[in-house]
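this is a predicted model, with the sequence first.
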Amino acid sequence: MTIVDGAVDDSIAMIGDLIGFPTVSRDPNRDLLFYVEAYLARHGIACDIIWNDDRTKGNLWATIGPADVPGVILSGHSDVVPVDGQAWTSDPFVLRRAHGRIYGRGACDMKGFIGIVLAAVPGLVRRNLKVPIHIAISYDEEFGCTGVRSLIDRIAGMPIKPALCIVGEPTSMQVVIGHKGGGMYRATIAGKSAHSSLAPTAVNAIEYAAELIAFIKSLSCEHAHGGPHDHVYDISHSTLSVTTISGGTALNIIPNSCEFGFDIRSLPEVDARALIERIRGHAETMILPRMRAIAPEAEIIVEPIVEFVGLSTQADHPAVTFIKRLVGRNDHVKVAYGTEAGLFSNSAGVVSVVCGPGSIEQAHKPDEYLDLAEIERCRAFLDRLAGQLEDGGLPWL
C-alpha cells in the first residue's frame, strides 16, 4: 500500500481543522480532544482521555492494531504559544495556503505532525498491522512539559509498554537523539529598606541579588571551560543564563526586594537539580549571613518555575537505525531545546527520538508556517513505518 492521491490535501485539511482550535497553553484543549475523539470513532478507533482535575485539558491515547504487542507511539502536543503582540499577515487561527506553504499558529509546532498522523488514520486501519501504532496528544508542553506527565505515568504502568516513541517536533525530518534538560527558576531576595542616605543600615536586595547572579554566571563559565562537553550539540556544554530581573521603587530608596529569573540548559549527564543546590548553598553560606547580620528577617528563596528532562538515546541503538532508514537519511543531531521525549524515555522507559516535519526556526513566530514538501516527506515516512509494522514488525524485538 502506498500513499494515495490527495493524501497531502487530506493532511492540510486536518491541520487546518486543528489550527482552528485556539489551544493556547493558558486555555483549554477540550474541544480539540472532542473533535479528535469523534474523528477516530468514525474510523472505529476508541480512545482514552486522561483529564486534568477540572476536565478542561487532557491527554488523548488511541491504539491502532493489536494491543498485546509492544508498539510505536506517535506523539504530539496540542497546545500552542500565544499570538499576543505578534504581527500576523492573516488570522493565526485560520489556515492560509500560499507560496508552497501553510500558515497558522501551530502549523509546525506541532499541529502539523498531529494533523498528518490523523489524516493517515483511514489508511492505517485498513492495514493488517502486526505491531500497533499509538497516537498520543498531550497538553501544556509549552508550560514545561507538565501536562503529559499523567499519560507518562499511565504508560509506565502498562503491562506491555510501547517499544518506541517518536515525538514529532519540527526537526525537518532529521532524527534527534538527544536534547538538554534543565528548567526555568526564580530567585527572590528579601532585604531591608531605608533612605539611601542611610544605606549602611539597610540590606540592599538588588546588590545581594547581583552577587548571586555573579555566582550563577561563574557556574556557567565553569561548564563552558571545564565541561562536560558533547560536540554533537550546537552548544556543546551546559548553560546557565539570568533572563529577567525586577526590584526597587525609587532612586533614593534602598530596595528591600529583588526578583530575577534564570534558565538552565543542562546536558543529560549533568544534574540540573545539583546545580540548583549549589546556588542555594552559595546563597545560604556566603550571602545570607551578611544580610542577616543587619536584618535577621532577610531571606533568599530559589524555586523552580518549570523543569524538564533531557533525552539521551544511543546513536547505535537499533531503533535509531530503524528510524533513519524510514526517513531516508543517515545523520542525527542533538538539540538545546527541550521536548516531551525526555519524559517518555526516562520516566516511562520507552526508547525515544524526536523527528517531525517543519523547522524549529518557525516555531513561536508570527506567520508560522509549514512547507508542503515537509508534509509530503512526513506522509512518506508514516507510510514506510506502517508498511514495516504490517510486514515485519520492529527488527530489534
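It's in.

only C-alpha atoms from now on, for both contacts and neighbour counts.
OK.

what comes up buried for the lengthiest helix in the chain?
Using DSSP state H to define each element, the chain has its longest helix at helix 205-226. Buried positions in helix 205-226, judged by neighbour count with 16 or more other C-alpha atoms under 10 Å: 205-206, 208-209, 211-213, 215-216, 219-221, 223-224.

list the helices and strands that helix packs on?
Secondary-structure packing of helix 205-226 (3 or more C-alpha pairs under 8 Å, 6 or more residues apart in numbering; DSSP states H and E): strand 181-190, strand 239-247, strand 257-266, helix 272-282.

got another one to weigh against that:
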Amino acid sequence: MTLSLEVLERLVAFNTVSDRSNLAMIVYVEDFLRSRGFRVQRIVDAEEEKAGLFAEIGPSVDGGLLLSAHSDVVPVIGQDWSVPPFKLTRQGERLFGRGTTDMKGFLAEMLAVADAVHARDLKAPLKLLVSYDEEIGCVGISRMKDRLPPLLGRPRLAIVGEPTEMQVAIGHKGKRAYRADIRGEVGHSALAPTFVNALHVAVDFVGKVRGMQKVARDTGARNAAYDVPYTTFHVGQLSGGTALNFVPDKATLLCEFRHLAEDDPEEIEVQLRQAAEAVTAEFPPAAQISLQALAGYPGLSMAASDPVVSLARSWCGGDTTHVAFGTEAGVLSSLGIPTVVCGPGSMAEQGHKPDEFISMLQLNACSVMLQNGAKQVLYRS
C-alpha cells in the first residue's frame, strides 16, 4: 500500500486539467512501467500536446486483464478548497487532492499492481491503458480508438476504474453533444416583426427538444436500473444578440442527449435534425439551423449473468449497479472487449467537488480487487 500512496502523491502533483498538456504525467508513467519490464507505446494526439499510453507485460496471447484509467481531471477554478488541490494531503483516513477519486486513485493502484506482477511468471498478459480528455466527453479515447484493436487484442476482462464505491457497474447511458448555429436577419427592433429573430428560432428549437424529452419520458424505452429510467435531452447553453434595439441575426445553442442502450443514437440524431428542419420551415428562408456534432460516446450494457461480471464481483465482493455518468467503458465494449466499471470512491460524494478525497478504505478495497484478479487471471499456479 505504501507504493500506491507514493505514486498517488506524484500523480496528484501533475496539473492535468483537461485544458493543459498531460505529457509530463505520461512520461512519469512510461518511466515507471518501462523500469518494470513493460512494453510501452505512447499514443500521441495529432491535434493537441497530449498523449495516451498503452503498456503490456507477459505473454502476447489472448486473455489476461486490461485496466483502464484517464489522466485528466476537472478544473479547480472557482472552487473553495481548504487544502492545496494539486498536493496530496492526508487527514486521518482521507487523502485529499484533485483527481484522488476521479480517477488517479485507481491509476495509482494500477501502477502498484504493475509493480507486483512484473517479477512474476505470468500465464496471461496484464495490459494497461491511460487516456486523456475524458472529462470533456471521452474525446481522447475516441481519437485513440482506431489504433487500439491491435494493441488491446482480446482480454478476458477490462476494468475501467471510475469511482463506483467498488461496486461492479454493468451499464451506463451513451451520450451525444451538439452545437446549433442559428441564423436570422439583423434589423432595428422597431421593425422587429419584419426580420427573422435568431433567438426566436432558437427558442422554438428548444421547444422541439423538450417535446422529444416528453415523448421519451412518456412512451420511450425504460430501464429501472437508472435514477432517470429513460433517454434524456438537455439544452445547456443559449446565447445571442448584441443589444436590445437590434434584432439578433445569430444565436448559438449547446444540447445533448443521453440514451439508453435500447434507443438508437443514430435515429435520435435524425429526429433532432428533422426537428431543426421543422422549425426553420416555419420562418422565412433566411432562418437556418446548422447542427454540428461535438462529442459523444457509446453506452455500456452488460448482462448481470455474464461470467465476467461474476468474475469481477468475486474479486471485489461488490454488487452490480448502473451509473448515471458516462465512461470510456462503452468504447472498450464496442471493440468487443467484455468491460465493467469498478473503482474506489464515490462520484456523487467526491467527484468534481472542492476538497475531493479518497478514503484509505476504498483504496485498500481496490488493491484487494486487483490483487485477486492478478492471482486468478495472470499468475501461474
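That came through, no problem. Because the structure is predicted, anything quoted here is derived from the model rather than measured.

so what number do they get for TM-score?
The TM-score (TM-score structural alignment, normalised by the length of the second structure) is 0.95; 380 aligned residues with a C-alpha RMSD of 1.8 Å.

need the max-distance pair from the buried residues of helix 205-226 of the first structure.
Spanning the widest gap among the buried residues of helix 205-226 of the first structure are 205 and 224, at 28.6 Å by C-alpha to C-alpha.

quick one: stretch 240-258 of the second structure aligns where in the first structure?
Mapping stretch 240-258 of the second structure onto the first structure (TM-score structural alignment) gives residues 247-265.

just the terminal-to-terminal distance for the matching stretch.
Length of stretch 247-265 of the first structure, first residue to last, C-alpha to C-alpha, to the nearest Å: 25 Å.

ok, and what's touching it?
Counting contacts by C-alpha atoms under 8 Å, 6 or more residues apart in numbering, the residues outside stretch 247-265 of the first structure that touch it are 180-197, 199, 202-206, 209, 238-246, 272, 336-337.

cutoff 6 Å now
180-196, 204-206, 238-246 (C-alpha atoms under 6 Å, 6 or more residues apart in numbering).

ok, how many other residues are close to residue 134 of the first structure?
By the criterion of other C-alpha atoms under 10 Å, residue 134 of the first structure has 22 neighbours.

is it true that it touches residue 60?
No: using C-alpha atoms under 6 Å, residue 134 of the first structure is not in contact with residue 60, being 10.1 Å away.

aligned to residue 104 of the second structure, what sits in the first structure?
Alignment note: residue 104 of the second structure maps to residue 111 in the first structure; criterion TM-score structural alignment.

now for its match, how many residues are close by?
With other C-alpha under 10 Å as criterion, residue 111 of the first structure counts 27.

now do the helices in the first structure.
7-19, 30-42, 111-119, 121-126, 149-156, 205-226, 272-282, 288-292, 318-327, 341-346, 372-391.

as CSV, these with distance to residue 87 of the first structure would be great.
Conversion of the helices of the first structure to CSV gives the following (distance: least, C-alpha to C-alpha, whole Å):
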stretch, distance to residue 87 of the first structure
helix 7-19, 18
helix 30-42, 25
helix 111-119, 21
helix 121-126, 35
helix 149-156, 34
helix 205-226, 34
helix 272-282, 36
helix 288-292, 45
helix 318-327, 35
helix 341-346, 31
helix 372-391, 23
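
now do the contacts for residue 9 of the second structure.
residue 88.

the spatially most central residue of the first structure - nearest residue in space that isn't next to it in sequence?
The centroid of the first structure falls nearest to residue 339 when counting by C-alpha atoms, centre = their mean (3.0 Å). Excluding the flanking residues, the one nearest residue 339 of the first structure by C-alpha to C-alpha, 6 or more residues apart in numbering is residue 145, at 7.1 Å.

before we move on, what about residue 230 of the first structure?
Closest to residue 230 of the first structure by C-alpha to C-alpha, 6+ apart is residue 236, at 4.8 Å.

repeat that for residue 262 of the second structure.
residue 221 (6.5 Å).

same deal with residue 151 of the first structure?
Nearest to residue 151 of the first structure is residue 59, by C-alpha to C-alpha, 6+ apart, at 6.5 Å.
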